[in-house]
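Visitor: take this sequence and fold it.
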Amino acid sequence: MATKPEGTQATRETEAELARFFARYEPAIMKLGQALRAKLRQRLAGLFEIVYLYERQGSLVLTYSPTERGFEGLCSLALEADGVKLHFGRGAELAKADPGKLLQGRGKTVRHVELRSVADYERPEIEALLVAALQLGNVRPEAGAKGATILKAEEQKQRAARRPTAARTTAARTTAARGAKKAKKARS
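Guide: From the prediction side, this is the model:
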C-alpha cells in the first residue's frame, strides 16, 4: 500500500501513475473522470483517496474514506468503458435522502448514480446525497485539509497473480478427494 503525502516527489509519482490509469479510457470518459475527481477531492477535503484498478472488469475506482480502508468509504467514483458512476457504500440507507430517485442498484448496501457530465454532479440532488452520506458516516470534511492518495492497484495485481495458483491447488485437492471417494465406493 502506497500512502502519498501532499507536495512530495512521491505525490508527483502517484499523480503520474493515476494519469496513466485515466489514460486507459476514451478521452471523454477520461476528462469527465478527472474533472469529477477534482470536484470530489475539493468537496471531501481531508478524506483518504484510495485508488483501485480492476483490470479484469476494466474499471478504475477512486474511493473517498475517512480511514485508509476502502470498505469504509463514503462514496466512490468509478470509471468504466461505458461511463462514470458515483457509488455510495451505504446507498441503500440513503434511499430516503434521494427524493429524485437517482440512486440505482438493488444490492443490500451499495447504490450508484450515473454521471454523464460535471453538470450532473453539480445537481442539488447529488449534493443532498453527499451530505446524507457524510452524516450517516459521522464525517465532517475540513475545508482546505489535504488527504492522502493511496494506490492499491499494485496490491491487487500481486493478489490476482497469486489467485490462479491457489484456485488450481484447491481444484486439484477437490478432484483428488472425489477420486478417493469413488475408489472407496468401488471397493465396497
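
Visitor: every contact and neighbour count from this point should use C-alpha atoms.
Guide: Fine.

Visitor: now the helices for this protein?
Guide: For the chain, the helices defined by DSSP state H occupy 9-22, 27-43, 118-121, 124-136, 153-187.

Visitor: among those helices, which comes closest to residue 93?
Guide: helix 124-136 (8.5 Å; C-alpha to C-alpha).

Visitor: wait, residue 86 sits on residue 117?
Guide: No. Using C-alpha atoms under 8 Å, residue 86 is not in contact with residue 117; the gap is 11.7 Å.

Visitor: any idea how far the residue nearest to the spatial centre of the chain is from residue 78?
Guide: Nearest to the mean C-alpha position of the chain, by C-alpha atoms, centre = their mean, lies residue 61 at 3.6 Å. Per C-alpha to C-alpha, to the nearest Å, residue 61 is found 4 Å from residue 78.

Visitor: please give me the structure for this one as well, since I'd like to look at both together:
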Amino acid sequence: MRRDPPASIPNYPNAEAQLASFIAKYPPAIAALGTEVRLRFRRRYPTAIELVYDNYDALVLALSPTERPSDAIFSIVFHPLEIQVCFLQVKKGFYDPEHRLQGRGRIAKHLTLTNSAPLDEPAVDALMRQAIRRAKAPFATDGLPRLIIRYVAALQRPRRLDQ
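Guide: Next up, the predicted model:
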C-alpha cells in the first residue's frame, strides 16, 4: 500500500515532516550525517528540486533541476552504515583524475561518506562543478527549493543494523 501523496502535488505540506520521519529510521550518526549533507547541497544548489524515494533498500534524495527523475544530477543515499553521494550523469569523458568516484556504472558513480569532510576537498568540488556543467538541464538561477515525496515502499529492509 502506498503511503505517499501523488507525485503531482509539489511541496506537499507534510513533505518535510515525512522526510524527517524517513531519516529518523536510521542510526543517529547516519541520520545526522545525511541531514548535514542535504543541508550542504541545499545551500550550494538552492533551486534544486528534491525527489524523495523511500525504497526497499535505502532512502534516496535525488537533486534535479526539473521534476523528471532522469534529469537528476546528484542523489544522496542513506544506508545503515554510510551516506553515498551519487553523480547521476557521469558519462563518457567525465574527468576524475584522483579516482574519487566509486562504482562501475557507465552513467552513475558514487562517493561514500562516513563524515562530511570529503565535500570540502578541492577534488570533490571540481567533480561537482563538472557534473553541473555536463548536466542535461541546469539548476534554475532563481526560485525556491521544492521537496516532492515520489515513492514510499510498503516493504523495507531495516534501516538500523540492530533491528
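
Visitor: that older thread, what about residue 86 and residue 117 of the first structure, which has more around it?
Guide: residue 86 (22 against 17; other C-alpha atoms under 10 Å).

Visitor: list the contacts of the residue lying closest to that one once chain neighbours are set aside.
Guide: Once flanking residues are discounted, residue 86 of the first structure sits nearest to residue 77: 4.7 Å by C-alpha to C-alpha, 6 or more residues apart in numbering. Counting by C-alpha atoms under 8 Å, 6 or more residues apart in numbering, residue 77 of the first structure touches 33, 36-37, 61-63, 84-87.

Visitor: over to residue 135 of the first structure?
Guide: Per C-alpha under 8 Å, 6+ apart, neighbours of residue 135 of the first structure: none.

Visitor: which position in the second structure pairs with it?
Guide: Residue correspondence to the second structure (TM-score structural alignment): residue 135 of the first structure is matched to residue 133.

Visitor: neighbours around residue 184 of the first structure, how many?
Guide: 10.

Visitor: what's the answer for residue 55 of the first structure, then?
Guide: There are 11 residues near residue 55 of the first structure, going by other C-alpha under 10 Å.

Visitor: what does the one 4 residues further on give?
Guide: Applying the criterion other C-alpha under 10 Å, we find 21 residues in the vicinity of residue 59 of the first structure.

Visitor: ok, and the closest non-adjacent residue to it?
Guide: Using C-alpha to C-alpha, 6+ apart, the nearest residue to residue 59 of the first structure is residue 80, at 4.7 Å.

Visitor: what about the one you found, distance to residue 40 of the first structure?
Guide: 18 Å.

Visitor: tally of neighbours for residue 156 of the first structure?
Guide: 16.

Visitor: quick one: residue 116 of the second structure from residue 83 of the second structure, how far?
Guide: 9 Å.

Visitor: of those two, who's got more company?
Guide: Between residue 116 of the second structure and residue 83, counting by other C-alpha under 10 Å, residue 83 is the more crowded of the two (25 against 15).

Visitor: my guess is that one contacts residue 33. True?
Guide: Yes. Contact criterion C-alpha under 8 Å: residue 83 of the second structure and residue 33 qualify, at 7.4 Å.

Visitor: who's in contact with residue 155 of the second structure?
Guide: residue 56.

Visitor: quick revisit: ok, the contacts of residue 77 of the first structure vs residue 158 of the first structure, which is closest?
Guide: Using C-alpha to C-alpha, the contacts of residue 77 of the first structure come closest to residue 158 of the first structure at residue 61, 17.5 Å.

Visitor: picking up where we left off before, measure the residue nearest to residue 86 of the first structure to residue 166 of the first structure for me?
Guide: Residue 77 of the first structure sits 31 Å away from residue 166 of the first structure, going by C-alpha to C-alpha.
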